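**Q** Build the 3D model from these lines:
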Amino acid sequence: MALRGLKVISEFQLTFGLFKSVTTVQILQKSMMASKLQWRGIDLYRQKSMMATKVKKTQPKWTPPKGTEVPQLKLYNSLTRQKEVFTPQNGRHVLWYSCGPTVYDASHMGHARSYISFDILRRVLQDYFKYEVFYCMNITDIDDKIIKRARQNYLFEKYVQENHPWKRIMDDTVEAMKPFAEKVRTETDPDKKAMYDRMSEKVNKALKALEAVVNNSKGQDEIQQARKALLEASRDIVADWLDSLHGSEVTDNSIFTSLPRFFEEQFHEDMKALNVLPADVLTRVSEYIPEIITFVQKIINNGFGYESNGSVYFDTPTFDQSEGHFYAKLVPESVGDSKALAEGEGDLSKDKVTEKKSPIDFALWKASKPGEPSWDSPWGKGRPGWHIECSVMASSILGESMEIHTGGCDLKFPHHDNELAQAEAYFQNDQWVKYFLHSGHLTIEGCKMSKSLKNFISITDALKQHTARQLRLLFLLHSWNDTLDYGSNSMEGALKYEKLLQEFFLTIQSILRNTASTGIAAFHKWNPEEVSLNKRLMDTRTNVHAALCDNVDTKTALDEVRELIKASNIYINKHKTDKTLPNRMLLQNIATYITNLLKMFGAIETDDSIGFPIAGTQSVNIEETVMPYLQAFAQFRDTVRQVAIEQKIKPVLIQCDEVRNRVLPDLGVRLEDQDNAPAVIKFMDPETIRKEREFEEQRKQEKEKKKKDQEAVKAAKEALDRIPPWELFKKETDKYSKFDERGIPTHDAEGNELTKSALKKLTKQYETQEKKYNKLMATQKPGDGDGQ
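**A** I've put the predicted structure just below:
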């Protein structure tokens, strides 16, 4: 390069003569320096260019993460008979109407089935999915059942107050039994017939008892007791008889208002006891008479109603044939079910069938008869039909359309189908309700629950056996829209689940109590087992969310919680075995998550941070106040117990066990002895412990009874098997008079020779007994006897 530059310069110098003041060496030096700078610049450019190219090739293009698709809330819609994505009409606002009770008797477990189920749905929608729910519920305080029951109660109580002599009561009861006997004879429903038979038997038994007391010249006290027993046994039958005679004479409207007011108050108390949230607005039929009249008039004006003999009926065929309308959207296959339609009209309207244009028409307004409450209307004095009540009250509060309407599945037809028809006839729309949700049936020990069949358990009685939390757990462990059986077996599942939760919470509380909560000591290094358990927690959250999106599937959600608790217990037990401390923060997160989930479900009422609260107390205060004394006592007991074990002092050990098993639990404290470690102290609600103990005792007695029954059956079978075949028929002298050499009968009691078919049958019985007898004798030890 340098030689080439020198050559070029020399030629240039010789040719043009320009380098007069610059020596050849200087030129050469400058040329070489310029050349170096030139190539250094090229190198730098090339290096920068390569670096830029390299960065461009290795830097990845940013892409959004590929997350899982978040499930959407779906609810089982009775209108479509499938799960539908829940889409409110107005942002996150949800209008909800719930069919309330007809308050003519005590609230029962059928009510609990519906209202606890809907309370769970409501809580999940507003507390988990964060919808703004506006919840309206009605109280039916005007109805055929209420009118009839009010009259019967009034007339029977008046009859009792008249203090009739025993002879009059006996005669009246016999008279009342005549129409009742006809009812029994003509009843086709086997369940109702069985109930009627039980009622008849009960009354006849009381009649005979009173007659026996009188005939045996017993004293007045015994006669009065038997007289009272007859009144109690015959109440329903005599009250119905009195109503048939004097019901039309009852004219005081206060009689028809006091009964529903009494049972409505009881209903609200029961709902509060069950931790069911109160409605945002409560409507009563008696308060909406003007609105009902206006609503009915517009249905007439729109061409879907007609007046007949002072009553107003819905013109079902006209509505069904109109463009954009369809009758019986929920249960179209039940149209024409005369029995269901009659029940929907009520017992006091059976004689009004001829007033209708069509058998499937139903009453919007009923002309009142003597002995019924009434209000003025354009069609005369009357009262609302059952179905119109909900259409009017729901529309008055929620408008011409709502997201959710709920009720028991037994209300689908005709009540809810009629509601839909009335409202859509009024508003001239085709979708008054967007999502119809129906709770499943409730059975009792496998049998249909029915107040009319007197096969029901009141909420008050149910709460004497189990806590509100236990009943709610029962419902949470079953799908809200499936049939649920209420009985000892299903409740045992709920109690076991509650115990699983209780023990887990108590264990976590004990761990948190005995580990540091602040500073460096509160945080431990995570090992693979902590990472694994935390993943289980995250998976549980995901799976619970998916379950709640799937028609609020609380059963699957609680199954997931059960598996999380099992995984946590395995983790805790491993650390207990290794004698190391488990990770406090991780276990606290798990327990807090489960607690919050149960709060959201309504199974925990208070704001305690973890676990079930202790009734009437604040658990934090208990620990702060009582724990030092309990720890001192527990340590003292541990020492005494250990000495008693070493010295084999049995009476002292018995007392230590008595304190642990009986005394402390009644005070709400549970001690759990551990090998080579201090006893674990756990706080519990004394009432819960008591009910647990009673339930376990009941189950134990049931198992013992079952075992004895099985043993009795086995003994009876063995006693039969022990009869020698030749003795099998010998004692049946009322049937047979002669026997052959084996002891098989040959002649009947009258001396007639048995037919061949009879002999064949008896011979077969003989051979069967012979096999049983020989088999039993083969198992007997010498000296047991051979039956001869």
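**Q** drop to CA atoms for contacts and neighbour counts, all remaining ones
**A** Will do.
**Q** Mind telling me what element residue 271 is part of?
**A** helix 254-273 (DSSP states H and E).
**Q** Any buried residues in the host helix or strand of residue 760, and which?
**A** Assigned by DSSP H and E, residue 760 belongs to helix 756-779. Neighbour counts over helix 756-779 (16 or more other C-alpha atoms under 10 Å) mark 759, 762, 763, 766, 769, 770, 772, 773, 777 as buried.
**Q** For it, what is the distance to the chain centroid?
**A** Here helix 756-779 shows a centroid-to-chain-centroid distance of 53 Å under the convention C-alpha atoms, centre = their mean, to the nearest Å.
**Q** Following up with a second sequence; could you model it the same way so I can compare the two?
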Amino acid sequence: MRWPVLRVLTVDWPLGVGFQLHRGRLCKNPLRFVCSMTTKREQPAWRPPANEAQPRLHLFNSLTRQKEPFVPQNGNRVTWYNCGPTVYDASHMGHARTYLSFDILRRVIQNYFGYNVFYVMNITDIDDKIIRRARQGHLFDEYVAQNHDSSRILADCQQVSQAFVEVLKATVDPDKKAMQERQYNNLLAALKDMDAAAQSVDAAQIKVNQERLLNDAKDLLGDWLDQQSGAGITDNAIFSKLPKYWEEKYHQDMDALNILPADCLTRVSEYVPENVAFIEKIIQRGFAYESNGSVYFDVAKFDSEKDHFYAKLVPGAFGDAKALKEGEGDLSVSEDRLKEKRSENDFALWKMSKPGEPSWDSPWGKGRPGWHIECSVMASAILGESIDIHTGGVDLKFPHHDNELAQSEAYHGNDNWIRYFLHSGHLTIAGCKMSKSLKNFITIQEVLQKYSARQLRLMFLMHSWKDTLDYSENTMELARSYEKTVNELLLGIKHVLRSSPGHGVEAFQKWTDEEVELNKQLQTCSEEVHKALCDNVDTRTALEAIRTLVTQVNSYMERYGKTPGGTLSVNRQLLKSCAVYITKIFDTFGLLAKPEAIGFPSGAGQGTDAEEIAMPFLNALADFRDTVRQQAIQIKATDILKECDTLRDDTLPELGVRLEDKENEPTVIKLVDRNELLKEKQAKKDMEEKKRLEKEKVKAEAAAKKAALEAQKKIPPSELFKSDTDKYSKFDDKIS
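**A** Next comes the predicted model:
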């Protein structure tokens, strides 16, 4: 009888006998032998690779004056406050130094390292400089609108020049004095011309010189009018018109430089109630006091507290009277204001408004916020009691940023309002100090008339963000040269990609030792760039690593670009990888200006750019032109060849297209910035003209030499050497 088998169990027995389990009992069944079970094999232990040498991001922290590992307070989220501009004049290269530098840092930290950055920036639209400039501008415009006759204008400007002599005498700072002397001399020259025109009774000439006089005297005349009538201006709208105008210009300049807008933009004029509440709490905590309608921060009280320290950033500047005075503002350093303080180190949180100043209600009377408190209030309102990163220009360290830290930590009751303080370096112009107050600054728009925004950004990238940067012809030429070198490589790779199969079997080739080596060089470049960016966002070293890769790729393309049959032999995918990597880093640095994409692309050509659309048409045009040129060369049709050259040299550059004719190869098509092509075209014409002039010079010198020889032949022997007075002092009449 055969028993039904319910399940089988195999067991290793000493004698190797097989058993079956039947109805829960082991029973020997020789007819149903089950093979003995072997030992079960298991996976071996696995260990992850060691990668302890991987660099991490370090930033130079002004609070410690050294590079520190960057550790945000809240996971991957980074809160960031940047001191914005005081908008009373055109944005200049000093602004570019700060905002372009921190735009680069922001992009790298956000887009390369992958942090979730929330970036807040302020606009200072209430400030002593704005108040004074607004009054002067308003009174000057009124004066011009009154259409005074030339004699009145001449008399007023003469009074202005006499009053300004006393200002010159009182000025001690040599740079400021030099600026004032230039203003004064310009005014005197305009007065002289105006006086001469008035005496000539030439109405047209009087009008021209009157306009010139008003233009040259604008700043000094505006200041003179302000001293006479400035106290009578009380309308707050007059003080808001000027900053609104210059804020708009500032945003236009930042857009032109491809600087990302802030995630949150704050204006002082919108946060006056918050300023009042902030100051009230500081008073309640015992760190501020009211005096004659103004409120001052008690530096000694704050600094004496166990957990507080005044002047964290620049301890040595504690008590620097000159810096503290500049920080208070021109309208707030009169003798009566200074006497209101308990100590000259104390600074204003709230300023009682004097006649001719904007004002808002407060528990202490009509007044306005002090400069330092404004940033503390707005940053705290948006970002809270402790912020990861605070940035600004190095010139703001003391007293502005040190005062910010003190009043904010007094308000929040902590000692870590800012975790990382980053300061951009100074900017010089051809080695000289630049200052808006000294009127020797270069505006951003003036720079952009000569150089592109990409070239300017490259110049910044080629220098450390925290060190002094010198803007000059030499530094900009280095940036232009770098741009041209990299761009030519990328255009060449684009041509390779267009000229070889991009899909299917033909798109991939076997890698030789040369491709393996170039790929190693690409990986080395990537590692060096990463190491550089981890080291305080060292973009200069990163660009040098990319320059080395560009040289290596160019060398590879030159060696293996063509086979004897004229076909491409370089590895398409490897070249594409190199180009994509370089482009990715340049995009991270903000060198590629492009609109921010939102949502899915629309239309059938999703993701198609202008180059993809234009290239089929340009290829057809280039092929047609090649055919025409070849036939024209055969029949020696010079007129047709000239038209082909005109298309290449004049017509297509206006459209941003460069054609490069190659012997026994198809024409290379490159899409390049139109302005760059036009500059190349002008440079080529200038070079041709230079060569022509040099040729004419050589020809003229040869003709002159020949004429001199002919003239010498006609001189009698007795007179031949008498003209060489530098060699011979005297001749006798004897002939030996």
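**Q** what's the TM-score here?
**A** Remark: TM-score between the superposed chains equals 0.83 [TM-score structural alignment, normalised by the length of the second structure]; 648 aligned residues with a C-alpha RMSD of 2.8 Å.
**Q** just to revisit the earlier point, please compute how far the helix holding residue 271 of the first structure lies from its chain's middle.
**A** That offset, for helix 254-273 of the first structure, works out to 23 Å (C-alpha atoms, centre = their mean).
**Q** which residues in the second structure does that helix align to?
**A** Per the alignment by TM-score structural alignment, helix 254-273 of the first structure matches residues 237-256 in the second structure.
**Q** mean distance, that stretch to its aligned residues in the first structure?
**A** For stretch 237-256 of the second structure, the mean deviation from the first structure after alignment is 1.1 Å (mean C-alpha distance after the TM-score superposition for the first structure).
**Q** follow-up on the earlier one: present the buried residues of helix 756-779 of the first structure as TSV; the columns should include distance to residue 282 of the first structure.
**A** As requested, the buried residues of helix 756-779 of the first structure are exported to TSV (distance: C-alpha to C-alpha, whole Å):
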residue	distance to residue 282 of the first structure
759	76
762	72
763	75
766	73
769	71
770	74
772	70
773	72
777	75
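**Q** Just give me the closest of those to residue 645 of the first structure.
**A** residue 777 (50.2 Å; C-alpha to C-alpha).
**Q** Leaving out chain neighbours, which residue sits closest to that closest one?
**A** Distances taken as C-alpha to C-alpha, 6 or more residues apart in numbering place residue 786 nearest to residue 777 of the first structure, at 6.5 Å, with adjacent residues excluded.
**Q** Isn't that neighbour up against residue 779?
**A** No. At 10.7 Å, residue 786 of the first structure does not count as touching residue 779 under the criterion of C-alpha atoms under 8 Å.
**Q** thinking again about what came up before, ok, and what's touching the match of helix 254-273 of the first structure?
**A** 87-91, 123, 125, 130-131, 134-135, 138, 260, 358, 444-445, 453 (C-alpha atoms under 8 Å, 6 or more residues apart in numbering).
**Q** In it, which of the residues would be classed as buried?
**A** 238, 239, 240, 242, 243, 246, 247, 249, 250, 253, 254, 256.
**Q** so where do the strands sit in the stretch 351-500 of the first structure?
**A** For the stretch 351-500 of the first structure, the strands defined by DSSP state E, counting those that start in this stretch cover 362-367, 382-384, 402-408, 433-439, 442-444, 447-448, 484-486.
**Q** What residues does the residue nearest to the spatial centre of the second structure make contact with?
**A** The residue lying closest to the centre of the second structure (C-alpha atoms, centre = their mean) is residue 100, at 2.6 Å. By C-alpha under 8 Å, 6+ apart, residue 100 of the second structure lies in contact with 257, 259, 457, 460.
**Q** still contacting in the first structure, which of the residues you listed?
**A** Among those, the contacts conserved in the first structure (both residues aligned by TM-score structural alignment, their matches' C-alpha atoms under 8 Å) are 257, 259, 457, 460.
**Q** mind giving me JSON lines with those and columns for distance to residue 641 of the second structure and neighbour count?
**A** Output for those, formatted as JSON lines (distance: C-alpha to C-alpha, whole Å; neighbours: other C-alpha atoms under 10 Å):
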{"residue": "257", "distance to residue 641 of the second structure": "41", "neighbour count": "24"}
{"residue": "259", "distance to residue 641 of the second structure": "46", "neighbour count": "22"}
{"residue": "457", "distance to residue 641 of the second structure": "41", "neighbour count": "23"}
{"residue": "460", "distance to residue 641 of the second structure": "44", "neighbour count": "24"}
